[in-house]
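**Q** Sequence plus predicted model, see below.
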Amino acid sequence: MDTRIGLLFLFTISSCIALECSTCTHVAIEYTNMPASIEGPLNAQMSTLNSLRNEQCVSNSAPTETCEVAGPGFNDTCTSLTFTMTCMGFQTADLANAGMTIEIVDRECSASPEGTEDTCRKLNTLGGAESQAAILLALQSLTTQFDSVKYNGEYCTSTTNSGSSTMILMPSVAVVLIASYLV
């Protein structure tokens, strides 16, 4: 292959590789041992969240979108945040065995600095003490309503085309074919 074609190929293929990621949100609330007389009004209050229930997002099989091309020094990245919170001992109604579990999954395209490795990190390791304090402050209202509030989850990043991600190379192939025809 002519050196000019090889350089053209390398130049065009690098800008035509695209990362595709699921872009979705899932929110679900499940009740444990909650009397129907209490679960009904709680469900009514939370009814707007029902539109965010997306099982495809949980299984990472939701439709994908091509990520925007990241700026210089950055790579396109698929990110996923999973968060589960379990609240037990509903104090308001004096129900020690009643509670609820809230599950949140959020997937999207993002940009990460070049050289960033694919990782999954537990939520309690993200940021510092200040970030953890902010999470606990946000959960504080629940701790006054439940005996026990526990949460866990992780934040994952991937710059590789694995799982539901795909590579788009067709424009590069077309450019190489046209360039080889012209030479």
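**A** Received it, and whenever you're ready, just let me know what you need.

**Q** going forward, measure contacts and count neighbours with C-alpha atoms only.
**A** OK.

**Q** what's the next secondary structure element after the lengthiest strand in the chain?
**A** The longest strand of the chain (DSSP state E) is strand 95-113. Counting by DSSP states H and E, the element after strand 95-113 in chain order, helix or strand, is strand 119-122.

**Q** what packs against that following strand?
**A** strand 146-158 (3 or more CA pairs under 8 Å, 6 or more residues apart in numbering; DSSP states H and E).

**Q** tell me the angle the strand it packs on makes with strand 95-113.
**A** Put simply, strand 146-158 runs at 20 degrees to strand 95-113, going by axes from the mean of the first three to the mean of the last three CA atoms, to 10 degrees.

**Q** And strand 146-158, what's buried?
**A** Phe146, Asp147, Ser148, Val149, Tyr151, Gly153, Glu154, Tyr155, Cys156, Thr157, Ser158 (16 or more other CA atoms under 10 Å).

**Q** and here's the other structure:
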Amino acid sequence: MRMGLKPRLILAFISIIVLPIIVSVLFMFLFASGMEEQAGKSEDELDMLLSEVKNTIDRNAANLSEPELFYERVRPLLKKYDIELAVYSSEGESLFDSAEHQMRIDSSFFLSRLGKLKVDVSTKERGELSVEIQAKSFSVAPFTQFKEVILALVGGIATGLAVLAALIYCGRGIFQGRFSFL
């Protein structure tokens, strides 16, 4: 028994539009289900990073007038977290930028947008400073959480598109009468 045109169109609409969306959301949900446990750990690591940055800047604020010396003092922190630091005065004047002292690797779009944090630091010598922390990669905690979110999103979209392509391919066969299961 063959289906009429109206049921075929309804089935095509449901399968082509709804099914890829459901598969994408399901993929992201399953991929992200393990991330809840890691979120608390990542938050603790982020707090530790911010605390270390504040303490390091506060201890070495007197050396900001000598960028080379200041860089030598903060370099262990930069290497530990694979980050770059930019320090600004309360007026917005650039006091230090570690990118001037490190080999610069062109960062990706995601790194330049997601891997950037700003924190205010009160120092004894310089008063209120603003520090910009830029991740150089997503491979070091606490920035690994960003990578996992991006993978979940991209994987969900790719899975949805793959299901859509498969449905379109199979749909051509259904409408041309190659598949008789309907």
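**A** Looks like it arrived, so ask away. As the structure is a computational prediction, the values presented were derived from the model and not from experiment.

**Q** so what number do they get for TM-score?
**A** For this chain pair, the superposition-based TM-score is 0.26 by TM-score structural alignment, normalised by the length of the second structure; 80 aligned residues with a CA RMSD of 5.5 Å.

**Q** Just list what the longest strand of the first structure packs against, helices and strands only.
**A** Using 3+ CA pairs under 8 Å, 6+ apart, the elements in contact with strand 95-113 of the first structure are strand 20-22, strand 24-32, helix 55-58, strand 74-90.

**Q** quick revisit: could you find which two of the buried residues of strand 146-158 of the first structure are furthest from each other?
**A** The most widely separated members of those, counting by CA to CA, are Asp147 and Ser158 (37.1 Å).

**Q** distance of the residue nearest the centre of the second structure from Phe175 of the second structure?
**A** Centroid check for the second structure by CA atoms, centre = their mean gives Phe146 as the closest residue, at 3.1 Å. According to CA to CA, to the nearest Å, Phe146 of the second structure and Phe175 of the second structure sit 43 Å apart.

**Q** same deal with Ile133 of the second structure?
**A** 56 Å.

**Q** what about those two, which has more around it?
**A** Ile133 (20 against 13; other CA atoms under 10 Å).

**Q** So that one: helix, strand or coil?
**A** strand (DSSP: H, G, I helix; E, B strand; the rest coil).

**Q** ok, it touching Leu117?
**A** Yes. Counting by CA atoms under 8 Å, Leu117 is a contact partner of Ile133 of the second structure at 5.0 Å.

**Q** related to what we said a few turns ago, with mean neighbour count and distance to Cys109 of the first structure as added columns, please give the helices and strands packed on strand 95-113 of the first structure in TSV.
**A** Compiled in TSV, these are given as follows (neighbours: other CA atoms under 10 Å; distance: least, CA to CA, whole Å):
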stretch	mean neighbour count	distance to Cys109 of the first structure
strand 20-22	27	6
strand 24-32	18	10
helix 55-58	18	14
strand 74-90	21	5
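
**Q** which parts of the biggest helix by length in the second structure are buried?
**A** Criterion DSSP state H: the longest helix present in the second structure is helix 144-175. Using 16+ other CA under 10 Å as the test for burial, helix 144-175 of the second structure gives 145-147, 152-153, 155-157, 159-161, 163-164, 167, 171, 174.

**Q** Of these, just say which sits nearest to Phe31 of the second structure.
**A** Ala152 (6.0 Å).

**Q** The closest residue to that closest one other than its chain neighbours and Leu5 of the second structure, how far apart?
**A** Using CA to CA, 6 or more residues apart in numbering and skipping the chain neighbours, the partner closest in space to Ala152 of the second structure is Met28 (5.3 Å). If you measure Met28 of the second structure against Leu5 of the second structure using CA to CA, the figure is 34 Å.

**Q** Also Gln145 of the second structure?
**A** Going from Gln145 of the second structure to Leu5 of the second structure by CA to CA gives 48 Å.

**Q** Thr84 is in contact with Lys122 of the first structure, correct?
**A** No. Look at Lys122 of the first structure against Thr84 with CA under 8 Å: they stay out of range, at 11.7 Å.

**Q** where exactly do the strands run in the second structure?
**A** Here the second structure has its strands, by DSSP E, at 83-89, 94-97, 116-123, 127-135.

**Q** what's the angle between the first one and strand 116-123?
**A** In this case it means strand 83-89 of the second structure. 50 degrees.
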